[in-house]
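Visitor: Take this sequence and fold it.
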Amino acid sequence: MAVAAITTTPKQKSSPQPKPKTKPKKQPLPAGQPREWYESHNRRLKAMRLAIALLDTGVYNPVNASNRRIRTLAQRIGIHPPSNTTCRMVRSLIHYAN
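Guide: This is a model prediction of the structure:
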């Protein structure tokens, strides 16, 4: 009894490869600004990161974003505890997100 040999190669599945997550290049901040400008810039960035994290956890109402909750989340995601001013900024960002 003869056995047929398979001579064709199987078709490769062409599944799209996921793009690797790349972080955007960090650019240095502009020189020559007063110290307050750098402080407020970094405060806004921190508030934005915290607001996004809160929205991802399901906190959509600023009333539910207490200082304690914001600081606990900051500790969980590895950010230094925010000040009262930054917590206020986080709540205002959540307010405008809705």
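Visitor: From now on I want contacts and neighbour counts done on CA atoms only, so please keep to that.
Guide: Noted.
Visitor: Could you check how far whichever helix in the chain runs longest is from the centre of its chain?
Guide: Secondary structure of the chain per DSSP state H: the longest helix is helix 35-57. Mean-position distance between helix 35-57 and its chain equals 11 Å (Cα atoms, centre = their mean, to the nearest Å).
Visitor: Pull the residues that contact it.
Guide: With contact meaning Cα atoms under 8 Å, 6 or more residues apart in numbering, helix 35-57 is reached by 60, 65, 70, 73-74, 86-87, 89-91, 93-94.
Visitor: So which of the residues you listed belong to helices?
Guide: If you go by DSSP H, these have 70, 73-74, 86-87, 89-91, 93-94 in helices.
Visitor: Alongside the first, I'd like the structure of this one:
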Amino acid sequence: MTASTLVPVKKKPLPAGLPREWYENHNRRLKAMRLAISLLDAGTYDAKRATNRKIRSMAVRTGIHRPSNTTCRLVRSLMT
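Guide: All right, here's what the predicted structure looks like:
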């Protein structure tokens, strides 16, 4: 399958009525996943080399809001 034949997954709305913390954690995981993928695409394959500064500069380059320290830790844990 080539990149031109891939079809994006249809987004579903998030479930209603869950605690605010659930939504915050969900969005944090999505942001960390996007940043980890961007870092891997850019050649940073080792979590030890993914410093907070490097993660935050990648966020600026990809148009993602500045990640917190918690999100940076999550990015590194996804890369291991």
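Visitor: What is the resulting TM-score of the chain superposition?
Guide: After superposition, the two chains reach a TM-score of 0.89 (TM-score structural alignment, normalised by the length of structure 2), with 78 aligned residues with a Cα RMSD of 1.4 Å.
Visitor: tell me, the longest helix of structure 1 lands on which residues of structure 2?
Guide: On structure 2, the counterpart of helix 35-57 of structure 1 by TM-score structural alignment is residues 20-42.
Visitor: And that stretch, what's buried?
Guide: 28-29, 31-33, 35-39 (16 or more other Cα atoms under 10 Å).
Visitor: rewinding a little: what about the ones in helices among the contacts of helix 35-57 of structure 1, which one has the most neighbours?
Guide: Ranked by neighbour count under the definition other Cα atoms under 10 Å, these are headed by Val90 with 27 neighbours.
Visitor: Leaving out sequence neighbours, find the closest residue to Leu93 of structure 1.
Guide: Using Cα to Cα, 6 or more residues apart in numbering and skipping the chain neighbours, the partner closest in space to Leu93 of structure 1 is Ala51 (6.5 Å).
Visitor: cool, and Met79 of structure 2?
Guide: Ala47 (5.5 Å).
Visitor: cool, and Ser92 of structure 1?
Guide: Using Cα to Cα, 6+ apart, the nearest residue to Ser92 of structure 1 is Pro62, at 7.2 Å.
Visitor: measure the one you found to Arg69 of structure 1 for me?
Guide: Plainly put, Pro62 of structure 1 is 11 Å away from Arg69 of structure 1 if you go by Cα to Cα, to the nearest Å.
Visitor: between the two, who's got more neighbours?
Guide: Neighbours were counted for Pro62 of structure 1 and for Arg69 using other Cα under 10 Å; Pro62 has more, 18 against 14.
Visitor: For the residue nearest to Ser92 of structure 1, list the residues it contacts.
Guide: Shown in contact with Pro62 of structure 1 (Cα under 8 Å, 6+ apart): 91-92, 94-95.
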